[in-house]
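In: this one's structure only:
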C-alpha cells in the first residue's frame, strides 16, 4: 500500500483527516482553494464525540485549553421563561467531559498548527480527477498536477468531487431555514454558557467563549436567497424585543461582522462514502442541519475512523470499504435526527404546535434532555494502529 494522500478541502474535517493520516504514516497534502485560510464562521459547540475524536488525533488537550465548558444554559421562550435546563455537570459525569464552545477560527488554527506548513497547498482548486489508473488518482489543482494513492474529498457541502463521483445525485437541498450569526466585538456579561430561545419559526442562541466574547446566531424560516441590506438591523428588528441578554449581544456586535447563510443539507443520502481510492468526509459526505450541533463532530469522527481504517495494513480500497461501513449508517442517522430536531424545534410556527412543544419541554425531566444528548455524543473512538514508515505523529505548535 502506498502512503501518499491528497486531502481536498482545508476546513475542520479536511485538516483533521490530514492529521489522522499523518499519525498513521501517510504523507499528506491538503489542497485548499481559498488564498488565505478560511476561518469564516462564528462559533462551534463540540460534544464528547468530537472531543474524543480530537483526543485520538492528538489535539484534544489543546482544543480543551482554548475552549469554554458549557455547564449552564438551556432553552427559553422569547419572554425568558425556561423550557428546559442544560445540565453540563450531568453530561460530564456520563461522558467525562461537558460540551465546550470555541470560535471556529480558533479551532481551525489549532488544527493547522498540528500540520507542517509545507503540507498545505493554499489557493489551488482541484478542477479534475482522473481515476483511469486503478493504483493512483491524478488531480489537477490550478497549475499543479498531483498523484495520490488516496484522495479524501473534504470539499464541503458544494463538493465538486462528490458531483463527479455521483453525477446522478441531486446534491444539497435548502432546509427552509436561514441563519445570521456573528461573534461579539467585546466581552458580554452572560448568565449562561449556552442558550437557545425558540419563538415561532425563529431561534436565537448564544455560545460563550473563554475570552468573554460570545457567538450568537439567529435562525429564521425564510425563502432561500433572501438577503438584507442591513443584516444586523434586521436581526434587531426581529429579536431586539426578546429577553436579556439578546439585546446586549446585538449591541456588542459590529455591523460588518454578521454572516448570513442559507442552511442546506444532503437530504438524499449518498450510497457510499468511498469510490475506489477516494473517500468522502464531512459535509461532502453527509451535510446536515445544525440543530443537534453535530456537523463538525461527525466530520471529526470521520477523520479518526478513516485514519484507523488505513492503519490496519489492508489495501486502500479495502480500508475505505471498512470506513464506509462504519461511518455511513451512523452519520446518516444523525443527519436524519438533526432534520427532525429542526422540524420540532426552530421550524415550528403554528401557535398550537409551538404551545404543545413548549409544554412537553417544561414537563420533561432533566434526565430526558441528558439522554437526548447522549444518544449522539456517546461514541467510542477507534484506536489508531502503529504508524508505518512515514511522517509519524503530528506536532502541535502554537498557532500563529
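Out: Happy to help now that I have it. Bear in mind that the values here come from a model prediction, so they are computed numbers and not experimental data. Numbers count the residues shown, from 1 in each chain.

In: every contact and neighbour count from this point should use C-alpha atoms.
Out: Noted.

In: which of the three states applies to residue 373?
Out: Classification of residue 373 by DSSP: H, G, I helix; E, B strand; the rest coil places it in helix.

In: what about versus this one:
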C-alpha cells in the first residue's frame, strides 16, 4: 500500500490503539481529538484477557497487567450483603489465560499516547469525513474536514465547507464514539443507537478505611459495583432503570444516595467520600441494528462508533482494542486496502454483534423490579453458582479467550512476559 498515511478521528482507547498499531508498522498517523486534552473524565475500565493479548501486539500488555490488583476477588451480592456468587482472578487465568484488570481510563490513555511520536495527537481538533475516498483508486484518498474548535460535526455550517482546511490520507479510522458523525455520514438512514432501558453513574473515590472485595450488587431495577484500583482508589459504578434524559435536581450524589444509600457497605462509605462534581451520569445506549459493514471507501469505523453496547460484560473498550488490532493486522497482511477493509468487516461484524447481544441480555436482567422476579433471579444465580463455579465468568466464554490474528501475542510480543495460555 503506497499511501501509508492514516488519520484517526477520536483520541479514545480504540483510536489510540489503532494509531499505535499502524505507527509500529511504519505508517504516518495523525490523531484528531476534539477535546482540549487527552485527559478523560475520571472513570475505570475493565480489560479482560482478550484486550490484554491484543495490547501485547503493540507492546503494551505487560504495562496493563502491572495495573492488576493482587489476589483480586469478586462477588455478586444482594442489597443486604448476602453473597450469591464469587470468583477471582485465578479463575479468570484458568478459564481465559489472563486476569481481568480494572484500570483508570486516564492511565490507559497516557500509556497509549506515550507510544506515539510527538505531534501525532492534535487536541482541540474536531473533524468530519468530507469524502470517504476509494480504496481501489490511488488518486482518490479520503478527505477529512477540520472544524473550528467551537464547532462540532453535528452543528457545523457545511455551506462553508469549501473554505475550511482539509487533510487527506490513504486510510481514515473513525473512533468518534457512540454519537459518531462518521457513522451517520457513511450510513445515512441507519438506525441510531437506542436507549437500553437504564442509565449509568460512574465515580472514583480515594482509598477506603478498610479493603472490601470487589462486588456487583443486584437489587430491584438497579446494580451497584465497586472495585479497587491498583493505587488504592475505588472505582464505583451504578445503573438504574429510569427514563432517559433525566438529571437529579439536587445533584447526582443525592440521587445515588436515594437509590443505593441503604445498601450494604462499602456503598454508603463510597457515597460519603464521593465528590458530587465528579460523578458521571450517562444514558446507556446499544446498537439498534448491526451496520451492513464496518467500513465504506477508505474509512473504517471502530469501537462505539460501529457497535455500541451495554457495559454488562465489561467489553466495550475491549472490543474497540480488538477492532484496532485486527484492522492494523489486515492492513499489513492483505495485498490491497480494499481487501483489507473487506476482511476487517467480515471478521469483526459477526463477533461484535454477538457481544452486543450477550451484553444486552444481561443488562435486561438487571432492570427487573418486582419483588418476586428479583427473588427468583437471586435464587437462580445462587443455585447456578453452587453447582457451576465461576458463574460470573461464564458469559465471557468465547469472548475473553480470543487471540489476536497473526499469533504475535503474549510471550510472542516484543518485551512481553510469558502469559498463561488460553483454553
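Out: The structure has been received and is ready for your questions. What you see is a predicted model; the values in this text were computed from it and never measured.

In: quick check: TM-score for this pair?
Out: After superposition, the two chains reach a TM-score (TM-score structural alignment, normalised by the length of the first structure) of 0.92; 387 aligned residues with a Cα RMSD of 2.0 Å.

In: to which residue of the second structure is residue 203 of the first structure aligned?
Out: Residue 203 of the first structure maps onto residue 223 of the second structure when the alignment is built from TM-score structural alignment.

In: following the helix or strand hosting that match, which helix or strand comes up?
Out: Using DSSP states H and E, residue 223 of the second structure sits in strand 222-228. As assigned by DSSP H and E, the chain's next helix or strand after strand 222-228 of the second structure is strand 234-240.

In: distance of the nearest residue to residue 207 of the second structure once chain neighbours are set aside from residue 126 of the second structure?
Out: Excluding its sequence neighbours, the residue lying closest to residue 207 of the second structure (Cα to Cα, 6 or more residues apart in numbering) is residue 233, at 4.4 Å. For residue 233 of the second structure, the distance to residue 126 of the second structure (Cα to Cα, to the nearest Å) stands at 33 Å.

In: between those two, which is the more surrounded one?
Out: Each of residue 233 of the second structure and residue 126 has its neighbours counted (other Cα atoms under 10 Å); residue 126 has more, 23 against 15.

In: isn't that one right next to residue 36, touching?
Out: No: Residue 126 of the second structure is not in contact with residue 36 according to Cα atoms under 8 Å; the separation is 9.8 Å.

In: returning to that earlier point: distance of the match of residue 203 of the first structure relative to residue 365 of the second structure?
Out: From residue 223 of the second structure across to residue 365 of the second structure, the span is 10 Å (Cα to Cα).

In: of those two, who's got more company?
Out: residue 223 (23 against 15).

In: tell me the contacts of the more buried one?
Out: 216, 217, 238, 239, 240, 366 (Cα atoms under 8 Å, 6 or more residues apart in numbering).

In: what does residue 366 of the second structure give?
Out: 218, 219, 220, 221, 222, 223.

In: which parts of the stretch 301-400 of the first structure are strands?
Out: Counting by DSSP state E, counting those that start in this stretch, the stretch 301-400 of the first structure has no strands at all.

In: that should have said the stretch 51-200 of the first structure, apologies.
Out: Ranges of strands within the stretch 51-200 of the first structure are 68-70, 73-76, 82-85, 99-103, 120-122, 126-130, 137-141, 144-148, 150-153, 173-183, 194-198, based on DSSP E, counting those that start in this stretch.

In: how about these in a markdown table, adding distance to residue 232 of the first structure?
Out: As requested, these are arranged in a markdown table below (distance: least, Cα to Cα, whole Å):
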| stretch | distance to residue 232 of the first structure |
| --- | --- |
| strand 68-70 | 26 |
| strand 73-76 | 22 |
| strand 82-85 | 26 |
| strand 99-103 | 20 |
| strand 120-122 | 32 |
| strand 126-130 | 35 |
| strand 137-141 | 37 |
| strand 144-148 | 41 |
| strand 150-153 | 35 |
| strand 173-183 | 8 |
| strand 194-198 | 18 |
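
In: now the ones you listed in JSON lines, with mean neighbour count and distance to residue 11 of the first structure?
Out: Formatted as JSON lines, the strands of the stretch 51-200 of the first structure follow (neighbours: other Cα atoms under 10 Å; distance: least, Cα to Cα, whole Å):
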{"stretch": "strand 68-70", "mean neighbour count": "24", "distance to residue 11 of the first structure": "21"}
{"stretch": "strand 73-76", "mean neighbour count": "22", "distance to residue 11 of the first structure": "28"}
{"stretch": "strand 82-85", "mean neighbour count": "19", "distance to residue 11 of the first structure": "32"}
{"stretch": "strand 99-103", "mean neighbour count": "26", "distance to residue 11 of the first structure": "13"}
{"stretch": "strand 120-122", "mean neighbour count": "19", "distance to residue 11 of the first structure": "12"}
{"stretch": "strand 126-130", "mean neighbour count": "15", "distance to residue 11 of the first structure": "15"}
{"stretch": "strand 137-141", "mean neighbour count": "19", "distance to residue 11 of the first structure": "17"}
{"stretch": "strand 144-148", "mean neighbour count": "15", "distance to residue 11 of the first structure": "20"}
{"stretch": "strand 150-153", "mean neighbour count": "26", "distance to residue 11 of the first structure": "11"}
{"stretch": "strand 173-183", "mean neighbour count": "21", "distance to residue 11 of the first structure": "19"}
{"stretch": "strand 194-198", "mean neighbour count": "23", "distance to residue 11 of the first structure": "24"}
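
In: ok, which of the ones you listed comes nearest residue 303 of the first structure?
Out: Closest approach to residue 303 of the first structure among those is made by strand 150-153 (9.7 Å; Cα to Cα).

In: in the second structure, what range does that closest one match?
Out: Under TM-score structural alignment, the alignment places strand 150-153 of the first structure onto residues 171-174 of the second structure.
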